[in-house]
Structure formats: C-alpha cells, structure tokens
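Starting from these lines, generate the structure:
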Amino acid sequence: MRLQGKTAVITGGANGIGAVAAALFGKHGAQVAIVDFNEEAGEVTAEQLRTEGVDVAFFKADVADINNVKEMAEKVIVRFGKVDILINNAGITKDAMMLKMDIMDFKRVIDVNLTGVFNCTQAFLPAMLAQGKGKIINTSSIAGTGGNVGQTNYAASKAGVIGMTRTWAKEFGRRGINVNAVAPGFIETEMIGTIPEKVLGQLQLMTPYPRFGKPEDIANAYLFLASDESDFVNGTVLEVDGGMLK
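Have a look, this model is predicted:
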C-alpha cells in the first residue's frame, strides 16, 4: 500500500472529489482526517470509511476562518500525532458575469478557495517542518490556467493557488516538503450539474478524450503526488483535463 503509516488531511472531504480521495487514501493504508464545513455529510462519509477498516476522523471547520482552522489543526495533531499529507481540496463556486457579480460572492469564493488554502497550509506546516518531510497538494483548476467566462472570482482564486504553490515549493522544498497542485478539467460532480446541457456539449467538443473526468481521476492524481513516488516532483501543476483544448 502506497500510503501505509501516513496521516492525510483532506479538506472538503465530506463529498465529491474529497470523499473519493479519502476512500482511496484509506485503501492505501493512510489514516485520514476529513475536514469540511458540512458536519452531517462529513460524519456520514467518515462512518462509511470506518466500516471499510479505515482509521478516520471528521473535523468540522470553515477553511476561510483562520482561528477555526488553527483549532481544527490542533485537534487533528492530538488525534493522529502527526500530519504527512495535506490535500487543500475545499472549494466553492458563485458564478456570474463580471457586471452582475456581487462583491460578497466574489469575496466568499476568494476567502474559501484561496485564503482557505493559505490558512490550512500555515496551520499544518509547523508539524511537517518538525518532522522534515511532508506533501502538500493544492487544488487549482483549468479556470486558473486559462480563465473561464462567468468565473472571475473562481478563476482568480485558482490562479492564486498556482502562484502560492510555486512559491511554497521554493520556500519549503529545501526542508523536505513537496508542494504541488492539481488542475482538474470538467469533472462529473455537483458543480458540473449547474452547467446548461448546451454548454456541456460545447465543453465536450473541447475535450479530446471521449468523456468528462470522474472524481477518481483527480483522486488518483492526489495519490501519486502524496506518495513517495513523487518525491522529486515539486512546484508542478498537474493538469487532469483529458487534454482540453485551450
């Protein structure tokens, strides 16, 4: 098993890509801390993984709240004793065209998708530095590399994630900590369900591979970057998008 003896923290782990990643990491021997604002869904996911033999615990937190995140991080360290892997997967969308975008919707997306990544990394970094090794995987998006109509806030947040990833790779790499990002294309989750059928058809035409992505595709990318196999991969952005034309 590729993560035997490792402890992984997965934000946004209650459902979607995060929940699939939590299950995959558990199958590969990791202890898993699921972090999410949705307590009900998080507890359900954790209980399901326990029935599969995974050592897992759920921690409620709003990643946009630094004090909330610090309290959560302390609880995780007490429960598991260490943190080897941090998956900054939590994210939201509040889409609108530029002239119609509400400033509070802009701010909330930045707070969760960008500031949340900063908050969680800052909270868990001391533990990783103390042990001299760690893996941090941040979730960006193809919207962060190429922009997307109606997603000024989302694209800005995900582009910012790439900037932080590459900066941290330079800051932490000499201390034995790898920092990388995954940039998903269009993945079959609840988020894609809000896109009109006509638009989905156009997006499919832009994707050379004959299907949209699945949560498992992103979870497998997380697994590689979290494993010892990626020890010399640092500061990269892994695009998992079926070769989408840009």
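
contacts, neighbours, all on C-alpha from now
Noted.

before we move on, which element is Asp105 in?
Assigned by DSSP states H and E, Asp105 belongs to helix 103-110.

so Lys246 sits right up against Gly146, yeah?
Yes. Between Lys246 and Gly146 there is a contact under CA atoms under 8 Å: 6.9 Å.

can you give me the helices for the chain?
Assigned helices in the chain, in chain order: 16-27, 39-51, 66-80, 103-110, 116-131, 142-146, 152-172, 197-205, 215-226 (criterion: DSSP state H).

So Pro215 versus Phe232, what's the distance?
25 Å (CA to CA, to the nearest Å).

In terms of neighbours, single out the busier of those two.
Ranked by neighbour count (other CA atoms under 10 Å), Pro215 and Phe232 place Pro215 first, with 17 against 10.

before we go on, could you also do this sequence so I can check it against the first one:
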Amino acid sequence: MTRVAVVTGGTRGIGHAISVELKNAGFDVAATYAGNDEAAKKFTDETGIKTYKWDVGDYDACVEGLKKVEAEHGPIDTVVNNAGITRDAMLHKLTPQMWREVMSADLDSMFNMCQPVIAGMRDRGFGRIVNISSINGQKGQMGQTNYSAAKAGVIGFTKALAQEVARKGVTVNCIAPGYVDTDMVAAVPEKVLEGIIATIPVGRLGKAEEIAHCVKFLVAEDAGFVTGATITANGAQYIAG
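All right, here's what the predicted structure looks like:
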C-alpha cells in the first residue's frame, strides 16, 4: 500500500532532502512551498515530485491545499511539518510583525496542517506526523526570541498531540536539528558560522540528508511504538536530558 505524504517547505534545503527520501522509500509525496516558483519547478523537474503552493500560516489555505492533495493523491497518511522562517533581532529591536510572521509560519502551521487531517488518520487507524523543531527551541538563542519560542512550542505541541492520538495508531514525533548546511545557514556571516562550527563536537555542519533519514525512521510502518519523542540531531552541540 502506497502511503501519501505531505512535506511542507518540501522543495528546498532539509525539506527537499525529506521529500526525496520519502519518495525513494515508496511514498507518494506532495511537497508544499510558499513562494519560490522557480525553485519549485526545478525541484519537480529533477525529482518528479508534484508541488503545491500555499501559506502554511493560513488555516483556510491549508484546508483547501490539503483537500486538493487528497483529491489528487488519496488520503493523507503522513505529514512532515518542515516549513519555517526566521526574522532575527534582539528583543528591543524586534517588531510585532517580525514576531507574528515567525509564529505564524513556524508554530501556527502545526495546527493548520494537522487539524484538517487528524480526524481522517484517527478514523483509518494510522497516521504519522513529524514536526521539525530546532536546537534553538531546546536551548534558546540570543537574537531569536521569536524563533526559539515558536520552535519550543513545536515540541510542546508534539507531546500533547501524541498523547491524544496514541491509541488511534497515529504517532506524532519531533526532530530538533542543529546547524545544517542549507541556504538558511549559508546566509550567516562567515566569521559567525566559523564560531558556530567550533561549538559542534563533531566538527561540522549537519547534512540535510541526515535529518531526512531520521524522518524516514519515524514515519515507517514499524515505528508505531515511538511517539511523543524529540530526536536531537545536532552533532552533540546540545544534549537534551
């Protein structure tokens, strides 16, 4: 039986790697994106994975987008909430808009993407949800009160929803990546990036494919006893107790 998976922010960076990993594992993958049409077209041309454009911070857009995916692919068994943004500034310089944009994309999206599909997963007795948090949602990061708060909220959301649906055959887990070699990290000034790498015991940035491997494990048919968990994938930069 082919499972249908939706990967948000699925055309670039970690999302790109997750989409390809799941396709190679036999999933029928639908990848969402927010605005970069050129990157989305290139992604589809290279991978054959169909893309869908909507704002994961908009509940109505998620409802309509998920309905379209189900109409074209079938019932959604798996959701990977990977989409996220940063709007960094020290709190005294952070604007309400910068706060709201990050909360919308990084935290509201958890509700927006899960609530429309959770009833179907419960009814069918199977579902896999993986939410992508961050090392900075675990330890905090100066200049990222908005991002750290949102990503910490992702972990709390994961734990609560996991308990709600555990008896229905639905698992809900979280991955908290450290610094991964993506466009977002590449935008960090070189000297700052060197300082970050110096604090990572394995001595390098993570690879998007390494996060994708974690996702593949969590969404597997035989991973049903793993739920409510947060996998830290950060090269031992931060070890959560």
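
Trace the helix holding Asp105 of the first structure over to the second structure and give me the residue numbers.
Across the second structure, the stretch matching helix 103-110 of the first structure (TM-score structural alignment) is residues 96-103.

mean shift of that stretch relative to the first structure?
Compared with the first structure after the fit, stretch 96-103 of the second structure shows a mean deviation of 0.5 Å (mean CA distance after the TM-score superposition for the first structure).

Which positions within that stretch qualify as buried?
Neighbour-count burial for stretch 96-103 of the second structure, with 16 or more other CA atoms under 10 Å as criterion, is recorded at 98-99, 101-103.

what's the counterpart of Cys214 of the second structure in the first structure in contact with, if anything?
Under the alignment (TM-score structural alignment), Cys214 of the second structure maps onto Ala221 of the first structure. Ala221 of the first structure sits next to 182, 238, 240 when contact means CA atoms under 8 Å, 6 or more residues apart in numbering.

ok, so of the residues you listed, who is nearest Val83 of the first structure?
Closest approach to Val83 of the first structure among the contacts of Ala221 of the first structure (CA to CA): Val182, at 19.9 Å.

The aligned partner of the closest one in the second structure - how many residues pack around it?
Alignment note (TM-score structural alignment): Val182 of the first structure maps to Ile175 of the second structure. Number of residues near Ile175 of the second structure (other CA under 10 Å) recorded here: 24.

Burial check on the alignment partner in the second structure of Gly81 of the first structure, number of neighbours?
Alignment note (TM-score structural alignment): Gly81 of the first structure maps to Gly74 of the second structure. Using other CA under 10 Å, Gly74 of the second structure is surrounded by 15 other residues.

My guess is Gly74 of the second structure contacts Val6. True?
No. In this structure, Gly74 of the second structure is not within contact of Val6 by CA under 8 Å, at 11.3 Å.

and the gap between the residue nearest the centre of the second structure and Ile196 of the second structure?
Geometric centre of the second structure, nearest residue: Asn82, 1.8 Å, by CA atoms, centre = their mean. To Ile196 of the second structure, Asn82 of the second structure is 22 Å away according to CA to CA.

Mind reading off the mean deviation between the top strand by length along the second structure and the first structure?
Taking DSSP state E as the criterion, the second structure has its longest strand at strand 170-177. With mean CA distance after the TM-score superposition for the first structure, strand 170-177 of the second structure departs from the first structure by a mean of 0.3 Å once superposed.

any idea how far that strand is from the chain center?
What separates the centre of strand 170-177 of the second structure from the centre of its chain is 9 Å, taken as CA atoms, centre = their mean, to the nearest Å.

do you know how far Thr189 of the first structure is from Ile177 of the first structure?
On the measure of CA to CA, Thr189 of the first structure and Ile177 of the first structure end up 30 Å apart.

So for the two, which sits in the more crowded spot?
A direct count of neighbours by other CA under 10 Å for Thr189 of the first structure and Ile177 places Ile177 higher, at 25 against 14.
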